[in-house]
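Asker: Below are the sequence and a predicted model; questions follow.
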Amino acid sequence: MDSFAVVYAPLGQETRTEQVVQRLRGAITSGLLSAEEQLPSESDLARMLGVSTVTVREALNTLRAQGLIDTRRGRHGGSFVCQLEALDQVHLRFFQTLTTEYISDLGEFYCALAARSAWLAAQRATQDEWTLFARLVEQFQAASTAHTRARADMRCMITLISYAQSARLVSQSLQLQNEWMPLTVVLYEKNGIHERLVTDYQQLLKALQRSDATQSRALIEQQIEFMIEQILTIKMQN
């Protein structure tokens, strides 16, 4: 499953406007949908997500009001992802409102979701998919700013979770990005974090390529536990 399929995979019957908003907002903030990328038409979105066009229209109105997309008229018009240069400040303000208890709880949920996904992905993904994942790890290594590193990290994680071949895990991971992304942007401002996590991803990739489910799960748990520890340290120092 590629990133396009993850973003536009059908939603469940219980879906409402806010769930569509969360799905697309998570994809935008995590970098699955890039700046200036055009979204499918309202009718195509409704068909792919399994909802009504009215629900899609309401969701797009919300995203537009939040400054995440803009709509252009004309023959080449449509809804496009906005440039998000100011998003770092939004993430920082959000981080400042969080408690250590909230961060710990969110991190534990993220760790559980990612660990199970890695365990499944090691058994289910193909070598071609691991080749793609290796390229994403290389992109993460090459990223040079806190925001681009955070977005590359999120792309690696969402892709890994998609390899578990569970629609529920994918849906949960996209919703989670809205809360987790601000924490990682702040984290990657800290010296030495990026280099450590590049090494972690490289070790994880080797275990995944060997189809070693147990080792893959252990490595992703260690990686996210390290991130949580560092994020809590930053929080307590502020």
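Answerer: Now that the structure is in, tell me what you want to look at.

Asker: going forward, measure contacts and count neighbours with C-alpha atoms only.
Answerer: Will do.

Asker: List the buried residues of stretch 87-97.
Answerer: Judged by neighbour count using 16 or more other Cα atoms under 10 Å, the buried positions of stretch 87-97 are Leu87, Asp88, His91, Phe95.

Asker: Pull the residues that contact it.
Answerer: Contacts of stretch 87-97 with the rest of the structure, by Cα atoms under 8 Å, 6 or more residues apart in numbering, involve His147, Met181, Pro182, Leu183, Val185, Val186, Lys235.

Asker: Check for me that the first one belongs to a helix.
Answerer: When you say that, I think you mean His147. Yes: judged by DSSP: H, G, I helix; E, B strand; the rest coil, His147 forms part of a helix.

Asker: in the chain, which spans are strands?
Answerer: Secondary structure of the chain (DSSP state E): strands at 69-72, 78-81.

Asker: alright, now check it against this:
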Amino acid sequence: MASEIDSADRLTPVLRPVRAGNGFEEALEQILQVLRLGLVPAGERLPAERDLAERLRISRVTLREVLKVLQDQGLVESRRGRYGGTFVLPRPDTPAGGSAGAELRRRLESVDVEDVLRFREVLEVGAAGLCAAHGLTDEGVRRLRAALAATHDAPLDDYRRRDTLLHLTLAELAGSPTLTAQYAAVRADVNGLLDCIPLLVRNLEHSQQQHTALVDAVLDGDADGAREVMREHCGGTAALLRGFLT
């Protein structure tokens, strides 16, 4: 069995510091890539938490949340003791640990994921900037705040629907029926992909922070800030999807 140092060396081409805005999602994406590529074979140990956290430039708390997701998906296991650590498990026959991964793979046959993600980002960033730059009516402000509040109160099994409604509300408030229609179509594609990966509480908490910052920027008339928050938000979703894709 290769040593932990050898294992760490093999990860150098893949692991890199993540961006501050989407640390959890991008760290998860990178470690999933390590596992998919077989850079740490089944039965071997991942580098120590301290090493991984330093490479990714995230806190060990965030790293442990990432490793917990991987453990829940049956991709790694934690062992205690002198020779403990996080060990890679044999890969299941389907990605993401089960039938959801197989369904995702089937959907990918008819969807250009990168095209969907890029088009979604263009529409969302544009809509956020337009809403902030042109301002909203009192009714628009009420609708946007209500949509945000609904996501905060959402039970886990209804979160994605309410998240979608928030984004659709923002697209509609941009004032372009064409943009709204195009966004509705691309969001349907995105949701079809998201439905095939697990809902991660840590990611949802992060999304909610971004949603709040986004709405604040829009209502403050900060177009640059709204666009930047939305770009970061879309990047987090993209990182998760790329991480779970095989």
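Answerer: That came in fine, so what should we check first? Since we're looking at a predicted model, the values are computed, not measured.

Asker: Just give the TM-score of the two.
Answerer: In this superposition the chains share a TM-score of 0.56, using TM-score structural alignment, normalised by the length of structure 1; 147 aligned residues with a Cα RMSD of 2.6 Å.

Asker: any chance of the contacts of stretch 87-97 of structure 1 in JSON lines, plus neighbour count and distance to Ser173 of structure 1?
Answerer: Listed next are those as JSON lines, based on neighbours: other Cα atoms under 10 Å; distance: Cα to Cα, whole Å:
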{"residue": "His147", "neighbour count": "26", "distance to Ser173 of structure 1": "19"}
{"residue": "Met181", "neighbour count": "22", "distance to Ser173 of structure 1": "11"}
{"residue": "Pro182", "neighbour count": "24", "distance to Ser173 of structure 1": "15"}
{"residue": "Leu183", "neighbour count": "26", "distance to Ser173 of structure 1": "15"}
{"residue": "Val185", "neighbour count": "24", "distance to Ser173 of structure 1": "17"}
{"residue": "Val186", "neighbour count": "20", "distance to Ser173 of structure 1": "20"}
{"residue": "Lys235", "neighbour count": "18", "distance to Ser173 of structure 1": "23"}
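
Asker: now, which of the residues you listed sits nearest Ala207 of structure 1?
Answerer: Within the contacts of stretch 87-97 of structure 1, distances to Ala207 of structure 1 taken as Cα to Cα reach their minimum at Met181, with 25.4 Å.

Asker: I'd like the distance between the residue in structure 2 that the closest one lines up against and Arg106 of structure 2.
Answerer: If you follow Met181 of structure 1 across to structure 2 using TM-score structural alignment, you land on Asn191. Computed with Cα to Cα, to the nearest Å, the distance linking Asn191 of structure 2 and Arg106 of structure 2 is 15 Å.

Asker: rewinding a little: let's see which of the buried residues of stretch 87-97 of structure 1 end up in helices.
Answerer: Restricting the buried residues of stretch 87-97 of structure 1 to those inside helices, with DSSP state H as the criterion, leaves Leu87, Asp88, His91, Phe95.

Asker: ok, of the residues you listed, which one's closest to Ser166 of structure 1?
Answerer: Comparing every one of these with Ser166 of structure 1 (Cα to Cα), the shortest separation belongs to His91, at 28.8 Å.

Asker: burial measure for Ser117 of structure 1, as a count.
Answerer: The burial count assigned to Ser117 of structure 1 is 26, neighbours taken as other Cα atoms under 10 Å.

Asker: quick one: what's aligned to it in structure 2?
Answerer: Using TM-score structural alignment, Ser117 of structure 1 pairs with Ala127 in structure 2.

Asker: measure that match to Leu148 of structure 2 for me?
Answerer: To Leu148 of structure 2, Ala127 of structure 2 is 16 Å away according to Cα to Cα.

Asker: got the contact list for the aligned partner of Thr131 of structure 1 in structure 2?
Answerer: The criterion is TM-score structural alignment: under it, Thr131 of structure 1 has Arg142 as its aligned partner in structure 2. Under the criterion of Cα under 8 Å, 6+ apart, the contact list for Arg142 of structure 2 is empty.

Asker: Max pairwise distance over the contacts of stretch 87-97 of structure 1: which two?
Answerer: In terms of Cα to Cα, the contacts of stretch 87-97 of structure 1 reach their longest pairwise distance at His147 and Lys235, which sit 18.1 Å apart.
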